[in-house]
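> my questions concern the predicted model and sequence given below.
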Amino acid sequence: MLDCGSAGANELADTVAKVKPSIVGIGTYQHTRTPPAVFRGTGFVVTDGLHVLTNAHVLPATVDPAKFESLAVFAADGKGQNARQAAVVAVDPDHDTALLRIGGTPLPALRFGDGGKVREGEEYAFTGFPIGVVLGLYPVTHRGIVSAISPIAIPQLNAKSLDPKMVHRLTTPYEIFQLDATAYPGNSGSPLYSIKTGEVVGILNKVFVQESKENLLERPSGISYAIPIKYAVDLIAK
């Protein structure tokens, strides 16, 4: 008799093995600094293997080229972390997505799925760096169900609860995926993907969404969120 649990675990294990080479760290690099690399979040390789998607809020506000500081993508090459200089190609602040370009040899790219077909109750996985690179450049995988598909911001009963960011998101609404798996700030920019195919249906987002959904909570919950991938696909198309 087939053990369905084992079959599902093997399926995820096979998919994770294919996804991990496409997961990268995002940060800055300055060889005169100690440590030279500063980690800010996660990204994943797309299209031709020389482009990387991440959250816009993961990008540093400024980079100081006068001090030889640069935006960087950190990829594992089997010998440790390999820092590649990166350039910002495009940013969509409304959907908190950013597209970067890197140099060097192309890396394995992930394929896009159809985020519009995601259903509540379906199980997905995400891979990234939940506590940065404290334990080394080793991507960590979590899985969980899509517990809800809900608006980016929830209307408030009291106008005093509104701030300019929330007002903007209420006037330009779109739906996001709510997950029952716990993500951490370092997971921002991680791909949310199908356990069966590895196709990406969303981008994990901890800060941007949480400040809209949970700003009234004294203690933010362990709920995680993802931006549907269609907005990143639109950004690439533009």
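Received, thanks.
> could you use CA atoms for every contact and neighbour count after this?
Will do.
> spatially central residue in this protein, please.
Geometric centre of the chain, nearest residue: residue 189, 1.7 Å, by CA atoms, centre = their mean.
> which residue packs closest to that residue, ignoring adjacent ones?
residue 54 (4.2 Å; CA to CA, 6 or more residues apart in numbering).
> my read: the one you found touches residue 40, true?
No: Residue 54 lies out of contact with residue 40 (CA atoms under 8 Å); the separation is 10.5 Å.
> as a check, name the ranges of all helices in the protein.
4-19, 164-171, 207-213, 230-237 (DSSP state H).
> list the buried residues in stretch 164-171.
Across stretch 164-171, burial judged by 16 or more other CA atoms under 10 Å covers 166, 169, 170.
> so which residues of this protein form strands?
23-30, 37-46, 51-55, 69-76, 81-92, 97-102, 123-128, 130-133, 140-151, 175-179, 191-194, 200-205, 224-228 (DSSP state E).
> take a look at this one as well, against the first:
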Amino acid sequence: MKLLKLLFFLLFVVSVQAQKLSDLYKKVNSSVVVIEIISVGTESNGSNRQLVKESSQGSGVLISEDGKIWTAAHVVQSAEVVSVEFVDGDIYEATIVSSNPQADVALLQIKNNFQLKNKKVATIGDSDKTLIGEDVFVLGAPHGFKQSLSRGIISGRYVPDHRSNDFVKIEFLQTDAAINPGNSGGPMFNMKGEVIGIASRIYSASGGFSGIGFAVSSNIAQKLLSEEENIWTGMEGLLITGNVAKALNVPQESGLLVLSTATQGAASKLGLQGGYVPAVIDGVELLLGGDVILQIAGIPFTDDNSGYLIKKKLKEFKKGEKISISILRHGKIGTAEFYKQ
């Protein structure tokens, strides 16, 4: 008899939890969008370079009634055209308002006349109150499967130790909820239906999901996208050092290799050029042929903290003041200049 009661109790608990999750899904899924990206890359054809159209996909979440959307920076960083699709079938074009590649968060704004209709704006939760072991679920479009749900727990918290104390320490929530290509930028919800993170990346030896995924915490996303000033550079870059820097004849220990640029981004408007020749050097996959940024405003790129030091330095400039950038292009050092807006 006791065994029957125990089995009944366990079945009841599982049924209640499953019902709760299905109810939560119906409550929040109208806030989740599929993001379609069109970008333009370059490839080498002998001695010539040609432009090629590229498409990719990610996810995002609606955070305001006027059409603001959170997503991952790497999803839209070099995008030419961004469109978002809601579960009700509405599709809108969006612009990139700001991004922070280090934290991997970006803010989009839907163009033209956005109509909320029956869509629900997501509720942003306090990620600081999220506990390790707490149940969570992730919504997105892994491998193009729209509105796909995966569930898991908070496995840990990760704060990269190379961040400067002068700036916000970026926090990632570790989870075993499945995160795959297409999930990037999608929301991680707690069991109250609140967004507590934005799906960012996975740790994997095989390239597929192996139970270790990371989401940028909602408090960090809120601070960086609402309280801090972040411009959209429209550039994907890779910090190169060691043997990679030596192979590219970088005249200092490290530099920022420009991989790609979007025509409407700040980097392209400065005349910076991306790469077009795929290569692997010392185990690092990259595109060769692009500029290597050596320093900005006199601050050299030496490590992952350099971007923060440069950002701090730029705050010292007044509006209209000229700022110089030192670049290495085809073996020669040159400069580019821009004015602080």
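Arrived safely. From a predicted model like this one, the values you see are computed outputs, not experimental measurements.
> ok, back up a step: for the helices of the first structure, which one ends up most surrounded?
A comparison of the helices of the first structure by mean neighbour count, using mean count of other CA atoms under 10 Å, puts helix 207-213 on top with a mean of 19.
> and that helix, how far out from the chain's middle?
Taking CA atoms, centre = their mean, to the nearest Å, one finds the center of helix 207-213 of the first structure at 14 Å from the center of the full chain.
> over to stretch 192-203 of the second structure?
Per CA atoms, centre = their mean, the centroid offset for stretch 192-203 of the second structure relative to its chain is 12 Å.
> contacts for that stretch?
Outside stretch 192-203 of the second structure, the residues that touch it by CA atoms under 8 Å, 6 or more residues apart in numbering are 24, 27-28, 70-72, 104-105, 122-127, 130, 138, 173, 179-180, 183-190, 209-210, 212-219, 221.
> is it correct that residue 173 of the second structure is in contact with residue 153?
No: using CA under 8 Å, residue 173 of the second structure makes no contact with residue 153, being 10.0 Å away.
> okay, the two: which has more neighbours?
residue 173 (27 against 18; other CA atoms under 10 Å).
> in contact with the equivalent of that one over in the first structure, which residues?
Aligned by TM-score structural alignment, residue 173 of the second structure pairs with residue 177 of the first structure. When contacts are counted by CA under 8 Å, 6+ apart, residue 177 of the first structure touches 146, 147, 148, 149, 150, 202, 225, 226, 227, 228.
> residue 138 of the first structure too?
Residue 138 of the first structure sits in contact with 76, 129, where contact means CA under 8 Å, 6+ apart.
> just give me the match in the second structure for residue 46 of the first structure.
By TM-score structural alignment, residue 46 of the first structure lines up with residue 63.
> wait, its match sits on residue 116?
No: applying CA under 8 Å as the test, residue 63 of the second structure and residue 116 come out as separate, 11.5 Å apart.
> neighbour-wise, which of these two wins?
residue 63 (19 against 14).
> residues contacting the more buried one?
31, 69, 70, 121, 122, 123, 124.
> among those residues, which one sits closest to residue 83 of the second structure?
Taking CA to CA as the measure, residue 83 of the second structure lies nearest residue 69 of those, at 11.4 Å.
> could you measure from the closest residue to that closest one other than its chain neighbours over to residue 23 of the second structure?
Closest residue in space to residue 69 of the second structure, ignoring its immediate chain neighbours: residue 62 at 4.5 Å, by CA to CA, 6+ apart. Taking CA to CA, to the nearest Å as the measure, residue 62 of the second structure and residue 23 of the second structure are separated by 19 Å.
> kindly report the same for residue 294 of the second structure.
According to CA to CA, residue 294 of the second structure stands 52 Å off from residue 23 of the second structure.
> hmm, what's the outermost residue in the first structure?
Largest centre distance within the first structure, by CA atoms, centre = their mean: residue 1, 38.3 Å.
> contact partners for the counterpart of residue 186 of the first structure in the second structure?
Aligned by TM-score structural alignment, residue 186 of the first structure pairs with residue 182 of the second structure. By CA under 8 Å, 6+ apart, residue 182 of the second structure lies in contact with 57, 58, 59, 140, 141, 142, 143, 144.
> so the last one touches residue 59, yeah?
The one in question is residue 144 of the second structure. No: contact criterion CA under 8 Å: residue 144 of the second structure and residue 59 do not qualify, at 9.8 Å.
> so the residue nearest to residue 69 of the second structure is in contact with residue 85, correct?
No: Residue 62 of the second structure is beyond contact range of residue 85, at 11.0 Å (criterion: CA under 8 Å).
> what number of residues lie near residue 197 of the first structure?
16.
> how far away is it from residue 6 of the first structure?
Residue 197 of the first structure is 17 Å from residue 6 of the first structure, by CA to CA.
> for residue 219 of the first structure, same thing?
37 Å.
> could you do residue 13 of the first structure as well?
Taken as CA to CA, the span from residue 13 of the first structure to residue 6 of the first structure is 10 Å.
> and if you look at residue 30 of the first structure?
Distance from residue 30 of the first structure to residue 6 of the first structure, by CA to CA: 45 Å.
> just to revisit the earlier point, so for residue 62 and residue 85 of the second structure, which sits in the more crowded spot?
When neighbours are counted by other CA under 10 Å, residue 62 of the second structure and residue 85 differ, and residue 62 comes out ahead with 25 against 18.
> residues in contact with the more buried one?
By CA under 8 Å, 6+ apart, the neighbours of residue 62 of the second structure are 31, 32, 33, 68, 69, 70, 120, 121, 122.
> let's go with 7 Å and repeat that
Listed by CA atoms under 7 Å, 6 or more residues apart in numbering, the contact set of residue 62 of the second structure reads 31, 32, 68, 69, 70, 121, 122.
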